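Asks: Sequence and predicted model, in that order:
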Amino acid sequence: MSTEEQSPFITLSPSAAKRVAWLAEQEGNPGLMLRITVSGGGCSGFQYGFSFDSTVNDDDLTFATDGTSAVIDQMSLDLLNGSEIDFVEDLMGSSFRITNPNATASCGCGTSFAI
């Protein structure tokens, strides 16, 4: 399943799209997509995961910003629907961050959440 630029389900900020493109280029494969997953664990119950992938599975949804693609499986989408993926750089370092409107709580590091 595929969507147009700026999916209504998940959005990838221009900053995140730029960083994904740069990282994929560093890997020597500019066609890589950012895969976003949710798994059980972390200090709040669920934990975000990020990796690169070149494969789209049957239950995946893809979305793109500025020519950069990301992919998410249907189960993870159910927990992240309406979220924005951003890339931030601050005094604490640089990282991808998810603003998840479904989360009722999250840990201080921003990598786990509760629903």
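Replies: Everything's here; your move. Residues are numbered from 1 along each chain as shown.
Asks: use CA for all of it now, contacts and neighbours both
Replies: Fine.
Asks: Burial check on residue 105, number of neighbours?
Replies: Residues lying near residue 105 (other C-alpha atoms under 10 Å) number 14.
Asks: what's near enough to touch it?
Replies: 44, 113, 114, 115 (C-alpha atoms under 8 Å, 6 or more residues apart in numbering).
Asks: which of those lies closest to residue 102?
Replies: Using C-alpha to C-alpha, residue 115 comes nearest to residue 102 of the contacts of residue 105, at 6.3 Å.
Asks: That closest one contacts residue 100, doesn't it?
Replies: No - taking contacts as C-alpha atoms under 8 Å, residue 115 lies outside contact range of residue 100: 10.0 Å.
Asks: Looking at neighbours, which among the contacts of residue 105 is most surrounded?
Replies: residue 113 (23 neighbours).
Asks: need the contact list for the residue nearest to that residue when sequence neighbours are not counted.
Replies: Leaving aside its sequence neighbours, residue 113 sits nearest to residue 106 (C-alpha to C-alpha, 6 or more residues apart in numbering; 4.0 Å). The contact partners of residue 106, by C-alpha under 8 Å, 6+ apart, come to 44, 112, 113, 114.
Asks: then this one, side by side with the first:
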Amino acid sequence: MGGGDSSGPAPGVILTERAAARIAHLLAREENKDSMLRVAVYGGGCSGFQYSFSFDDTKNDDDTVIEKNGVTAVIDEVSMGLLAGSEIDYVDEMIGASFAIRNPNATSSCGCGNSFSLG
């Protein structure tokens, strides 16, 4: 299991302490406290693929579940294939704060950090 915190059919994505703390903070504002962070990859963006972050109440059968410090993130099977080995972090920099993915599968990425390409 990736980092000892993942479970599911294709583990290998790590959720950092900072990301888990930020998810917990955001969930405290949600009506449904059982919501999970859904991380997905879609076609688009300036480099071919883009990351998506949203809250979801539903876990699908093909989702990989990542748990850290009492919060849960889910990733669909197709996105998991593109994110395997990645680290999801929360970064707070002078230009702003956001979730960031360090994806070893990306051959290049956009300056915004939300878009990437593969080989």
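Replies: That came in fine, so what should we check first? Computed from a prediction, not measured in an experiment: that's the story for all the values here.
Asks: still on that earlier bit, out of the contacts of residue 105 of structure 1, which sit inside strands?
Replies: Among these, the ones falling in strands (DSSP state E) are 113, 114.
Asks: Need the outlier residue of structure 1, farthest from its centre.
Replies: Largest separation from the mean C-alpha position in structure 1: residue 91, at 21.9 Å (C-alpha atoms, centre = their mean).
Asks: which residue lines up with it in structure 2?
Replies: Under the alignment (TM-score structural alignment), residue 91 of structure 1 pairs with residue 94 of structure 2.
Asks: From residue 113 of structure 2, how far out is that match?
Replies: 15 Å (C-alpha to C-alpha, to the nearest Å).
Asks: now do residue 52 of structure 2
Replies: 12 Å.
Asks: Please apply the same query to residue 73 of structure 2.
Replies: 20 Å.
Asks: Look at the two and report which has more neighbours.
Replies: For residue 73 of structure 2 versus residue 113, neighbours defined as other C-alpha under 10 Å are more numerous around residue 73 (25 against 15).
Asks: Which of the helices or strands spans the more buried one?
Replies: strand 71-75 (DSSP states H and E).
Asks: In structure 1, what stretch matches that strand?
Replies: Strand 71-75 of structure 2 maps onto residues 68-72 of structure 1, going by TM-score structural alignment.
Asks: Ok, stretch 48-55 of structure 2 next?
Replies: Going by TM-score structural alignment: stretch 48-55 of structure 2 matches residues 45-52.
Asks: how about the matching stretch: buried residues?
Replies: Of the residues in stretch 45-52 of structure 1, 46, 47, 48, 52 count as buried by neighbour count, 16 or more other C-alpha atoms under 10 Å.
Asks: Check stretch 16-30 of structure 2 too.
Replies: Those would be 16, 19, 20, 21, 22, 23, 24, 27, for stretch 16-30 of structure 2 by 16+ other C-alpha under 10 Å.
Asks: Counterpart of the residue nearest to residue 113 of structure 1 over in structure 2?
Replies: Residue 106 of structure 1 maps onto residue 109 in structure 2, by TM-score structural alignment.
Asks: how much space is there between its match and residue 103 of structure 2?
Replies: Taken as C-alpha to C-alpha, the span from residue 109 of structure 2 to residue 103 of structure 2 is 10 Å.
Asks: again with residue 5 of structure 2
Replies: 18 Å.
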